[in-house]
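In: Have a look at this prediction, sequence included:
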Amino acid sequence: MEGFYSQENESINIVLVNPEIPPNTGNIARLCGATKSTLHLVHPLGFKIDDKHLRRAGLDYWDKVEIIHHESLDSFLETYDDSKFLLFSARGSRPYTESHFEPGCFLIFGSETKGLPEHLLKKYQDKTFYIPIWGRVRSLNLSTAVGIVAYEAYRNIGFGRHWRIPVDQS
């Protein structure tokens, strides 16, 4: 997958805070492998990292994903500069299309049942966004939401013009 896009050092970070459903995390890991995004898993997780459903959803791509584990939300927040944080929640204040995406940004998503903690949404209210829903559902599946936002981020950053389909899928 060498040379998948030319601005490799400008990828994004996808942050899952306390994810609960293994197949969602596996699907998101696969997306990270496809886009060379870094996956941050903020513990506690609602599953064991060797869960068979997690492995199955990620298929055989785990070795192509950079995963960083954080023991808690506090440890994650203390590790990185929050100027590049963008939070996504059904309780966001503006649509995701108004996000200011930039290389190295952190796209932060909450757990499937609880979302992001209220104190975090208040602290970063001006950096909290939602994905519009027109139908009769409360929210989108976490892996679907991450996919929508991640590809929008890369489109905004300008990676689309550098992408190509890899010849060697090994």
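Out: Thanks, I have the structure now.

In: C-alpha from now on. contacts and neighbour counts both.
Out: OK.

In: Show the residue spans covered by the helices in the chain.
Out: 22-35, 52-58, 73-79, 118-123, 142-157 (DSSP state H).

In: contacting residues around the third one?
Out: Which is helix 73-79. Helix 73-79 has contacts (C-alpha atoms under 8 Å, 6 or more residues apart in numbering) with Val17, Val42, His43, His70.

In: Next, the contact list for Lys127, please.
Out: Phe85, Leu86, Leu87, Ser99.

In: and the helices of the chain, which is most packed in?
Out: Scoring the helices of the chain by mean neighbour count under mean count of other C-alpha atoms under 10 Å gives helix 22-35 as the most buried, with a mean of 22.

In: Presented hereafter is structure B, for comparison with structure A:
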Amino acid sequence: MFKVVLYQPEIPQNAGNIARTCAATGVELHLVRPLGFQWGSPKLKRAGLDYWSEVDYILHDSWQAFLETLPQGGRVWAFSSKVPQLYTEVQYRAGDYLLFGPESRGLPPEVLERFPGVTIPMPGRGGRSLNLAVAVGVGLYEALRQVGWGAGHGI
């Protein structure tokens, strides 16, 4: 239904937790290299537990390789703390790509210039951004809610 894209993720535990979320929701996971960890690292496997066999994932060797797989008219929403548009103010459609940047630096300007950016508000005091796995969960469940996925699924 949706596709979660991790652009150069750095922390294996986050990627593993996101894989579990994708398995639980039936969402495809795309990981764009370079990764900040070794594929198959013990931390990645442990965070993903036994869910890896249930995850439909694709490894892309580069950002360009990922872009070449985008279908004509494919919609990509770039999640970033550096943009004003709230993630709840857009209308998601089945098939949309939800793009998230690396933990330490977020998405680069050239990516944010190419795709519409959305942000998850953080009205508290402090903090540059949410944990990547948390941000993916928040964004993905809003997209799922909007398309009516919750009917019969407990949300």
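Out: Arrived safely. In this text the structure is predicted, and so the values were computed from the model without any measurement.

In: ok, back up a step: which two among the contacts of Lys127 of structure 1 are spaced furthest apart?
Out: Phe85 and Ser99 (10.3 Å; C-alpha to C-alpha).

In: which residue packs closest to the counterpart of Gly160 of structure 1 in structure 2, ignoring adjacent ones?
Out: Aligned by TM-score structural alignment, Gly160 of structure 1 pairs with Gly150 of structure 2. Using C-alpha to C-alpha, 6 or more residues apart in numbering and skipping the chain neighbours, the partner closest in space to Gly150 of structure 2 is Leu144 (7.1 Å).

In: if we can go back for a sec, let me know which of the helices of structure 1 is the nearest to Cys105 of structure 1.
Out: Here helix 142-157 is closest among the helices of structure 1 (C-alpha to C-alpha), at 8.8 Å.

In: quick check: angle from the closest one to helix 22-35?
Out: 20 degrees (axes from the mean of the first three to the mean of the last three C-alpha atoms, to 10 degrees).

In: mean deviation of helix 142-157 of structure 1 from structure 2?
Out: Taking mean C-alpha distance after the TM-score superposition for structure 1, the mean distance separating helix 142-157 of structure 1 from the aligned residues in structure 2 is 0.3 Å.

In: Distance from the chain centre to that helix, please.
Out: Here helix 142-157 of structure 1 is found 8 Å from its chain centre; the criterion is C-alpha atoms, centre = their mean, to the nearest Å.

In: Counting by contacts, list what it packs against.
Out: Counting contacts by 3 or more C-alpha pairs under 8 Å, 6 or more residues apart in numbering; DSSP states H and E, helix 142-157 of structure 1 is packed against helix 22-35, strand 106-109.

In: okay if I get the ones you listed as CSV plus distance to Val149 of structure 1?
Out: Formatted as CSV, those follow (distance: least, C-alpha to C-alpha, whole Å):
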stretch, distance to Val149 of structure 1
helix 22-35, 12
strand 106-109, 8
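
In: how about those, which one is nearest Lys122 of structure 1?
Out: Nearest to Lys122 of structure 1, of those and by C-alpha to C-alpha, is strand 106-109 at 14.2 Å.

In: which helices and strands sit right next to the closest one?
Out: Short answer (3+ C-alpha pairs under 8 Å, 6+ apart): strand 106-109 of structure 1 packs on strand 13-17, strand 85-88, helix 142-157.

In: In structure 2, what stretch matches the second one?
Out: Against structure 2, the aligned range for strand 85-88 of structure 1 is residues 76-79 (TM-score structural alignment).

In: what does the first one give?
Out: Mapped onto structure 2 with TM-score structural alignment as the criterion, strand 13-17 of structure 1 occupies residues 3-7.

In: average gap between that stretch and structure 1?
Out: Counting by mean C-alpha distance after the TM-score superposition for structure 1, stretch 3-7 of structure 2 comes out at 0.2 Å.

In: quick one on the thing from earlier: so the residue nearest to Gly150 of structure 2 makes contact with Gly154?
Out: No - with contact defined as C-alpha atoms under 8 Å, Leu144 of structure 2 does not count as touching Gly154 (12.0 Å).

In: what's the spacing between the aligned residue in structure 1 for Pro121 of structure 2 and Arg94 of structure 1?
Out: Using TM-score structural alignment, the equivalent of Pro121 of structure 2 in structure 1 is Pro132. Applying C-alpha to C-alpha, to the nearest Å, the value for Pro132 of structure 1 to Arg94 of structure 1 is 9 Å.
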